[in-house]
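**Q** How does the following fold in three dimensions:
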Amino acid sequence: MFCIIKTEFIKLKRFHILLIGMIGMTFPAILSVFTQTVSTPESQIKNFNISAMIDNTIWNNATIFMPVTFTLIGGYLINREYTDDTLKNIFTIPINFQNLIIGKLITMSILSVLFGFYSFLITIIVGLVTGITGLSTTILLKGLIQMPGIALCTFISVLPIITFTSRKRDAFMGGVIISFLFGYSSMFIKNATLRSIYPILSGLTVIRFDTGIYMNTAEPANLFMSILTLAVVLLLTSQIILFTNPPHKTVKNKKNNKFLRQGQKSQS
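**A** Sure thing, here's the model as predicted:
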């Protein structure tokens, strides 16, 4: 497994998809400042300091940018094996197809945490450049924990989408659209119980993020239910991987079924 992960990071040096990820993780911080600038006085966040900017960036990341970015990159890493026609060579080593998928997903989980750190760094830089005040050690530590934390939780939330769309070549682009809708829809869920079992919002609850300002509700979600939800998502992902057949076996089975039907027709 370590060899698979190491190989994936080596191959990432040749892909430009990481640049897309870095751009995607840069926009939330810029969007936080932009929306605050163009909003009407009534809708602006009062005392918009570094702490408020970090919170705004986390919200933008979790509901829009991270689900799309992580599904795009994760799906791309798996889809490259189809487009480069390397699966037939990999299977001769041999490597179990399930282990290959798991290795790529672990690689993406590490990347998601790194993207979380990157987003935090960009947020601080944008805040300082635009003259936003209120920076302190406490705020830095809080953001340093919450940003990578929400990145990992968001990645877990979209794992079933990445895994399921990995079963077919180029299907990951459809997964990107689903992830966008999955994240965007979370902004309209007000009920505390639903927020506890909706994976995207479960991640916000796990990192102890206050959604009151963004969802117009003071009722907190349930931490235990949120953790349980993410655990169920991991379990669901494992089952999808377990029942995912290697592509060469799928093709072989289709050919065998075709020959079988032809044989039956000739006999009849």
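**Q** contacts and neighbour counts: CA atoms only from here.
**A** Will do.
**Q** for the chain, which helix is longest?
**A** Identified as the longest helix of the chain according to DSSP state H is helix 97-129.
**Q** So what touches stretch 216-224?
**A** Lys190, Ala192, Thr193, Arg195, Ser196, Ser202, Thr205, Val206, Thr211, Gly212 (C-alpha atoms under 8 Å, 6 or more residues apart in numbering).
**Q** if you set the cut-off to 6 Å instead, what comes out?
**A** The contact list for stretch 216-224 (C-alpha atoms under 6 Å, 6 or more residues apart in numbering) reads Ala192, Ser196, Gly212.
**Q** Just the helices from this protein, written as ranges.
**A** Counting by DSSP H, the helices of the chain are 2-12, 17-38, 50-60, 66-83, 87-90, 97-129, 137-165, 172-185, 192-197, 199-206, 212-215, 223-242, 247-267.
**Q** Now show me the structure for the sequence below, then we'll compare the two:
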Amino acid sequence: MGNIISTELLKIKRYSVVKAGLVMMSLSVLMSCFYSTASTNKVWDFQDFIQQVIISNCTLFFPIIITLVAVYIISRETTDDTLKSILTVPISYKKLLIAKFWLLLFLTIVFSIFNALLSICFNAFLGFSGMDIHMMLMSAAQIIVSDILVYISVLPIIIVCAFAEGKSLLGVAVAFIYGYFATMEGSMLNWFPIKAAMILVDPKCGSEYGMSYKIPPAAMSIIGVLVVSILLFQMLNRTKKNVYMKSKRKVKVKQTRRKGW
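**A** You can find the predicted model right below:
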């Protein structure tokens, strides 16, 4: 598995979608910048700015970014016609996908670090108070953890896209709607995975709307999504394997030579 992951890491430099992901992460910071400067009724500080960056990441940008990157990376094996060569090594499709999921986790951390550094630079430009070494490290950790939790939240969508050929763009659209629902407020949203990601990293989540969310339901929601993702992956992989074995038997039957003349 380690060799497969290393190989996937080496492929990153060929993926233009990674650069697109970095650009989209910068758009999240820009949007937060415009939002903070447009608000005249509130005195912003560094913590408020980072909170807005996390909201933009979780609800509007990162669900789309990580799903789009996942769809691209997984579909490249089919579009580049390299899957049949990889499977003869032999490497099972299951192991290949697991390696790609680890790669996506690595990219999530890379995107998050880039996003955090850009947020710090923009805050220095805007001049919001309260930025010191401790707050910078805490904010970077919040951004990284929130994006990892969002990645876990959209993992079922990514898994379905990995096994449903030709429906990748539909998965990106679903991820956008999925993330947009987290912009709403309500007690039931305490169990909504992407909202849960925001609740777990931001204790003030929803306070400006008079909401008080609880951490235990949010944590249970994320754990539940992770368990569902594992079960869904096992089920779809077993189904794909059975379909492949049936098609292989049919090919063998057709290739069997008839006796006699």
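**Q** winner for burial among the helices of structure 1?
**A** The highest average neighbour count among the helices of structure 1, using mean count of other C-alpha atoms under 10 Å, belongs to helix 199-206 at a mean of 27.
**Q** That helix vs structure 2, average offset?
**A** Mean deviation of helix 199-206 of structure 1 relative to structure 2 after superposition (mean C-alpha distance after the TM-score superposition for structure 1): 1.2 Å.
**Q** That helix aligns to what range in structure 2?
**A** Mapping helix 199-206 of structure 1 onto structure 2 (TM-score structural alignment) gives residues 193-200.
**Q** Same check on stretch 139-157 of structure 1?
**A** Against structure 2, the aligned range for stretch 139-157 of structure 1 is residues 135-153 (TM-score structural alignment).
**Q** compared with structure 1, how much does the matching stretch deviate?
**A** Mean for stretch 135-153 of structure 2 is 0.8 Å (mean C-alpha distance after the TM-score superposition for structure 1).
**Q** Show residues contacting that stretch.
**A** Applying C-alpha under 6 Å, 6+ apart, the set of residues contacting stretch 135-153 of structure 2 is Ile109, Ser112, Ala116, Pro193, Ile194, Ala197, Val201.
**Q** what's the closest of those to Val225 of structure 2?
**A** The closest of these to Val225 of structure 2 turns out to be Pro193 (C-alpha to C-alpha; 7.3 Å).
**Q** what's near enough to touch the closest one?
**A** Counting by C-alpha under 6 Å, 6+ apart, Pro193 of structure 2 has contacts Ser153, Ser221, Ile222.
**Q** Return the residue of structure 1 aligned against the second one.
**A** Taking TM-score structural alignment as the alignment basis, one finds that Ser221 of structure 2 is matched in structure 1 by Thr229.
**Q** cool, and Leu60 of structure 2?
**A** Going residue by residue (TM-score structural alignment), Leu60 of structure 2 aligns to Ile64.
**Q** number of nearby residues for its match?
**A** 21 (other C-alpha atoms under 10 Å).
**Q** now Ser196 of structure 1: how far from Ile150 of structure 1?
**A** 15 Å (C-alpha to C-alpha, to the nearest Å).
**Q** Return the distance of the aligned partner of Asn253 of structure 1 in structure 2 relative to Lys252 of structure 2.
**A** Under the alignment defined by TM-score structural alignment, Asn253 of structure 1 corresponds to Lys246 in structure 2. Lys246 of structure 2 is 10 Å from Lys252 of structure 2, where distance means C-alpha to C-alpha.
**Q** and for those two, which residues touch both?
**A** In contact with both Lys246 of structure 2 and Lys252: no residue, using C-alpha under 6 Å, 6+ apart.
**Q** which residue lines up with Leu109 of structure 1 in structure 2?
**A** If you look again at residue 109 of structure 1, you'll see it is Ser, not Leu. In structure 2, Ser109 of structure 1 lands on Leu105 (TM-score structural alignment).
**Q** How about that match, nearest residue that isn't a chain neighbour?
**A** Ile148 (7.1 Å; C-alpha to C-alpha, 6 or more residues apart in numbering).
**Q** what's the closest non-adjacent residue to Phe65 of structure 1?
**A** Gly24 (6.4 Å).
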